[in-house]
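Any chance you could fold what I've pasted below:
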Amino acid sequence: MIGRKFVAGRKGMVGLVAFACAMTMGLSGCSLTTPTRAEVEPEPVKATLGADDLIEDGVLTVAMDMTDAPQAMTDQEGKPSGYYADIARLLAERMGLDLRVVSSADATGSLSKGKADLYIGARTGEDDVVESGVLVQNASSIFAKSADGSREVPTVSATALQGAVVAVQSDSAAQDAMDSAGIDTTLKTKSNVNECFEALADGEVDYVACDSTAGAYLARAYPGTVFVGTIAPMVSYDAIAASGTDLADQAMGILEDALSDGTLEAIFRLWYGDLPFSLDDLALDGVTFEQEAPESEETPASEGESGDPAQSDSLNSLG
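Okay, the predicted model is just below:
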């Protein structure tokens, strides 16, 4: 296996460029207008990958599990949406290619059977592929609401959870994690993670236990609701491509550049808010667990439906 590992956690949000108006004799002020996003067309990129490199000439075909919300889902117009979809758009745009997204839960099979050029959202450790390095980590986690409604993370430990009421999706990995943690809490089960966060906002419960990515995605809509720590092992996900190909080299180089220039973190923040990029060493104090993580089974109610491969001519813009 050939692997390329990114250095995660680099602080590099896209910078804001400040413009100053020079004050000259007789000039009392100045005005500044900027073009709208629709008026700014990205410079065209000449594609260097051809029919020998791609399933379809001129098109980057990317597979992802479209039922894995909020990483990948379908929006109200039936188009691919989510963190992985935005990464796919970034890759296609910087390669100068159109984009086609197909839904599949079989990472290596999508590549070996010729269904996709790349797969985004593979668990690390796949064989005979080039790995991008970690794009996102996920783990059953605790979310809390700060007392003053700020984004400041409150101090929460296993001791603090004793006697607390915790909302959790029924029959989820987070419920299993809470049971395994052996903490004396009252679990209030809900049908989906959205209902868990509504219960936290209404003061019905003290905490929410859910996947870190699903929780961070939903927490953006609830002021003062923040991630405080993991209660189960994390799983890392990356992008993979068949090893020894020009496509793999170009894709991994683009992702490395996107991490360095802040684009990848900007996309991450768009979907996950204040969630730490790396969940290493963020286990809740006093909680111990085995190191092998289960597959996630949690379902935000806003999740899109899976179905036939989706294709859209408008997927080439990150706007």
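
CA atoms for contacts and neighbours, from now on please.
Noted.

part of a strand, is residue 197?
No. Counting by DSSP: H, G, I helix; E, B strand; the rest coil, residue 197 is not found in a strand; it is helix.

and this one, so I can compare the two:
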Amino acid sequence: MAFSITRRLVVAGAMLTAAVGLTAAGAHAQTVEEIKGKGKLTVGMLVDFPPFGITSADGKPDGYDADVAKLMAKHMGVPVDIVPVTGPNRIPYLLTGKVDVLVASLGITPERAKQVQFSDPYAAIEIGLLAPQGTAITKAEDLSGKSAGVARASTQDQSLTAAAPKDATIRRFDDDASAVQALLSGQVDALGVSNVVAQQIKQMAPQNNYEMKFVLRSQVQGIALRQNQDKLLAWTNGFLETVKKNGELNAIHQKWLGTDLPTAVTSGKS
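Presented below is the predicted three-dimensional model:
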């Protein structure tokens, strides 16, 4: 009897281990084949970072990142399951297998690369100078004798201050909203701003024909995977190369940011 009970416990333990192993394999899919095996691509995404991540009127994740995630799943041949994440929990969600990948506006940095593997860039936050189309500015030197607004102590303040000629006037405002209002009301000739805010300004005042005159700084974003997912990383980079070449990724960028893909995305490597 003791032998029988022991044997049953061993068998039950083996079955439990196998079941846990199967569950873990489903959660921690390492390859495209494993993702297809579980029947869907699970993607972590921010939903509070417009226009990259938003919640639609019907309560579903939407935005640039959502469209990229959907396109990725389409090319993989499976449905997509988008899981909302936050800035602090997005990497933990990936590392614990709650999601297969992150398409979550994650900037590629050396610090983060110690935790995750990054794909080639699929998007970028750009800091540049916005002005009406007719304003004769193509480079920082052209700000000579002109004025530009920035949010005080922001990245755009630091970047523009370093690049502008000495006889340019840089007007610093307490926040982005005040700086934007200064541009709209003609208090400044140009505005140091991110491409995200630039798109919002263009939508607010389309009659002014605002355009980015030049880029001061770029922060590229990558699709994040767990370490040692080499096969999935190779597939992801192949996918990005394809959709950059065939125009599908550019169409998403035009839809959400109103411009073509930045050079840092089309030519960049992580």
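
where exactly do the helices run in the stretch 101-250 of structure 2?
For the stretch 101-250 of structure 2, the helices defined by DSSP state H, counting those that start in this stretch occupy 155-163, 176-184, 195-204, 230-245, 248-257.

Indicate which one of these is closest to residue 10 of structure 2.
helix 230-245 (35.3 Å; Cα to Cα).

check contacts around the aligned residue in structure 1 for residue 221 of structure 2.
Per TM-score structural alignment, the equivalent position to residue 221 of structure 2 in structure 1 is residue 237. Going by Cα atoms under 8 Å, 6 or more residues apart in numbering, residue 237 of structure 1 touches 120, 121, 122, 123, 124, 134, 135, 136, 137.

dump the residue contacts of the last one.
Applying Cα under 8 Å, 6+ apart, one finds that residue 137 of structure 1 lies in contact with 213, 234, 235, 236, 237, 277, 278, 279.

try 7 Å this time
234, 235, 236, 237, 278, 279 (Cα atoms under 7 Å, 6 or more residues apart in numbering).

now residue 36 of structure 2
residue 78.

I'd like to know how far it sits from residue 103 of structure 2.
With distances taken as Cα to Cα, to the nearest Å, residue 36 of structure 2 is found 18 Å from residue 103 of structure 2.

How about residue 148 of structure 2?
On the measure of Cα to Cα, residue 148 of structure 2 and residue 103 of structure 2 end up 34 Å apart.

Strands along structure 1, start to end?
Listed in chain order, the strands of structure 1 (DSSP state E) span 2-3, 59-64, 73-74, 80-81, 98-103, 118-123, 129-138, 140-145, 165-169, 186-190, 207-211, 225-230, 235-242, 310-311.

Go through these and pick out the most buried.
strand 207-211 (a mean of 29; mean count of other Cα atoms under 10 Å).

what comes up buried for stretch 196-212 of structure 1?
196-201, 205-212 (16 or more other Cα atoms under 10 Å).

Which of the residues you listed sits closest to residue 104 of structure 1?
Using Cα to Cα, the buried residues of stretch 196-212 of structure 1 come closest to residue 104 of structure 1 at residue 211, 20.9 Å.

Nearest residue to that closest one in space, ignoring adjacent ones along the chain?
residue 140 (4.4 Å; Cα to Cα, 6 or more residues apart in numbering).

got the contact list for the residue nearest the centre of structure 1?
By Cα atoms, centre = their mean, structure 1 has its centre lying nearest to residue 83, at 4.3 Å. Taking Cα under 7 Å, 6+ apart, we find residue 83 of structure 1 in contact with 70, 71, 72, 267, 268, 271.

now the helix ranked longest in structure 2 and strand 41-46, what's the angle there?
The longest helix of structure 2 (DSSP state H) is helix 2-27. On the basis of axes from the mean of the first three to the mean of the last three Cα atoms, to 10 degrees, helix 2-27 of structure 2 is oriented at 60 degrees to strand 41-46.

what number of residues lie near the closest residue to residue 245 of structure 1 other than its chain neighbours?
The shortest distance from residue 245 of structure 1 to any non-neighbouring residue, by Cα to Cα, 6+ apart, is to residue 53 (7.6 Å). Residues within reach of residue 53 of structure 1, counting by other Cα atoms under 10 Å, total 16.

Am I right that residue 53 of structure 1 is in contact with residue 247?
Yes. Between residue 53 of structure 1 and residue 247 there is a contact at 6.3 Å, judged by Cα atoms under 7 Å.

Mind telling me what residue 102 of structure 2 corresponds to in structure 1?
Match for residue 102 of structure 2 (TM-score structural alignment): residue 119.

got a list of what the nearest residue to its match once chain neighbours are set aside touches?
Excluding its sequence neighbours, the residue lying closest to residue 119 of structure 1 (Cα to Cα, 6+ apart) is residue 63, at 4.7 Å. Contacts for residue 63 of structure 1 (Cα under 7 Å, 6+ apart) come out as 101, 102, 103, 104, 110, 116, 118, 119, 120.
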